[in-house]
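[1] mind looking at a prediction? Sequence and model below.
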Amino acid sequence: MLFAHDTECALVAAAALVNTAGPGRDELSDVGALDDFVSVHGFSGRHEHTDVELRQVRALRPRLHRVWHADADEVVEIVNGLLRESHALPQLIRHDDEPYHLHAVPRDAPLATRMAVEAAMALADLIRMGELRRLRHCDHPDCANVLVDLSKNRSRRFCDAGCGNRAAVSAYRARRAASHS
């Protein structure tokens, strides 16, 4: 593990949240999709299952998306803004059989606020460690997704949407075609 468990989980969830929106698609189109996202990424605490909550979470995506396109100073501005607006006050907490980890807002804070603060706290760790280069874009030419490279040697190139497999299949087919011509 390169970072604290909660940092890694928050970074992965932030990238996944950004990737729920793209040209002509929205994977958080309804409250049920948000429920699934919350479950998959293990968000604990208050979850209202409402359209208002869905709109608040969807509104967070563009801010987080900017992080993957920003320089370090702009990422710091985004992180500080998210923490300031949420009145973050970091505290060590244990729950749901998890070891102590940081929460910076109460568990009954709105879901979008908790998502924003968890992402901001995790990004703060990346900034402090000089590891913002771990925030990447998928290398597949037909993909606009973002990713967090948590590999030890910083070698991850593709997102979780199957792009690595598509690239391998394309390379295999190109090699076969070249050897048969």
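    Sure thing, it's come through. This one's a predicted model, so the numbers in the text were calculated from it and none came from an experiment.
[2] could you use CA atoms for every contact and neighbour count after this?
    Noted.
[3] give me the three-state assignment for Leu11.
    Look at Leu11: counting by DSSP: H, G, I helix; E, B strand; the rest coil, its state is helix.
[4] any idea which helix or strand comes after the one helix or strand Ala122 maps to?
    Element membership for Ala122 (DSSP states H and E) is helix 111-128. As assigned by DSSP H and E, the chain's next helix or strand after helix 111-128 is strand 135-137.
[5] that following strand: which residues count as buried?
    Neighbour-count burial for strand 135-137, counted by 16 or more other CA atoms under 10 Å, picks out 135-137.
[6] any chance you could list what contacts stretch 37-57?
    Outside stretch 37-57, the residues that touch it by CA atoms under 8 Å, 6 or more residues apart in numbering are 9, 13, 28, 30-32, 34-35, 107-112, 115.
[7] Ala178: which of these is nearest?
    Taking CA to CA as the measure, Ala178 lies nearest Ala13 of these, at 40.5 Å.
[8] and the comparison structure, right after this:
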Amino acid sequence: MLFAHDTEHSLISAAALVNTAGREGELLPDVAALNNYFDRHAYTGRHECDDAELQAVRDLRPRLRRIWYAEPPEVVAVVNSLLLEHRALPQLIQHDDQPYHLHAVPRDAPLATRMAVEAAMAIADLVRMGELSRLRICEYPDCDNVVVDLSRNRSRRFCDSGCGNRAAVTAYRARRAAGRP
């Protein structure tokens, strides 16, 4: 583990959220899809399960996507804006058999608020540690998915949508066509 468990979890969840609106189309088409996302990323606390909440979560995605494309001063501005807007007040919390971690808004805050603040807090950790280079765009041609590289050697190049496999197959076919094993 390179970062605190809640930082890694929030980074992975934020990238997954951003990638729900990409080249593959809308991956949060309805409340059921949001429920699946909520469960898959082990969110806790308030969850309204309605169209208003779904829209609020969708509206968060472009703000988070900006972080992956921005230079450090703009990243800091986005993070500070999210924290200020949602009146974040970090506190150490322990719940659901999880070790102590930071929550900066109450568990009964709206889901989109919790997502925004958790992502902002995790990105703030990257800024403080000089690790913004771990936020990348997938290197596969025509893929604009975002990537969080949590590998020790900073070698992750592709998103989770199968781009790494497609790149490997393309390279293999190119080697075969060139007559190399």
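    All right, it came through fine. Just so you know, these numbers come straight off a predicted model, no measurement behind them.
[9] quick revisit: please pick the buried ones from the contacts of stretch 37-57 of structure 1.
    For the contacts of stretch 37-57 of structure 1, a burial check counting by 16+ other CA under 10 Å picks out 9, 13, 28, 31, 34-35, 110-112, 115.
[10] nearest to Leu102 of structure 1 among these?
    Out of those, the member with the shortest distance to Leu102 of structure 1 (by CA to CA) is Cys9, at 12.0 Å.
[11] where's the closest residue to the closest one other than its chain neighbours relative to Val31 of structure 1, distance?
    Ranked by CA to CA, 6 or more residues apart in numbering and with sequence neighbours excluded, the top spatial neighbour of Cys9 of structure 1 is His41, at 7.4 Å. The gap separating His41 of structure 1 from Val31 of structure 1 is 15 Å, by CA to CA, to the nearest Å.
[12] how about Ala178 of structure 1?
    Counting by CA to CA, the gap from Ala178 of structure 1 to Val31 of structure 1 is 49 Å.
[13] next one: Leu11 of structure 1
    Here the criterion is CA to CA. By it, Leu11 of structure 1 lies 22 Å from Val31 of structure 1.
[14] what's next to stretch 59-77 of structure 2, contact-wise?
    14, 17-18, 21, 78, 112, 116, 119, 124, 127, 132, 135-137, 146.
[15] identify the farthest-apart pair in the residues you listed.
    Largest pairwise distance in these, by CA to CA, is 24.9 Å, between Ala21 and Val127.
[16] on that earlier part again, how about a markdown table for the buried residues of strand 135-137 of structure 1, with distance to Glu48 of structure 1 added?
    Shown next, in a markdown table, are the buried residues of strand 135-137 of structure 1 (distance: CA to CA, whole Å):
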| residue | distance to Glu48 of structure 1 |
| --- | --- |
| Leu135 | 30 |
| Arg136 | 32 |
| His137 | 32 |
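[17] ok, so of those, who is nearest Pro90 of structure 1?
    Among these, Leu135 lies closest to Pro90 of structure 1 (CA to CA), at 23.5 Å.
[18] what's the nearest residue to whichever residue in structure 2 pairs up with that closest one if we skip its chain neighbours?
    By TM-score structural alignment, Leu135 of structure 1 lines up with Leu135 in structure 2. Sequence neighbours aside, Val148 is the residue nearest to Leu135 of structure 2 in space, at 4.9 Å (criterion: CA to CA, 6+ apart).
[19] can you count the residues close to Pro141 of structure 2?
    Per other CA atoms under 10 Å, the neighbour tally for Pro141 of structure 2 reads 8.
[20] alright, calling it a day.
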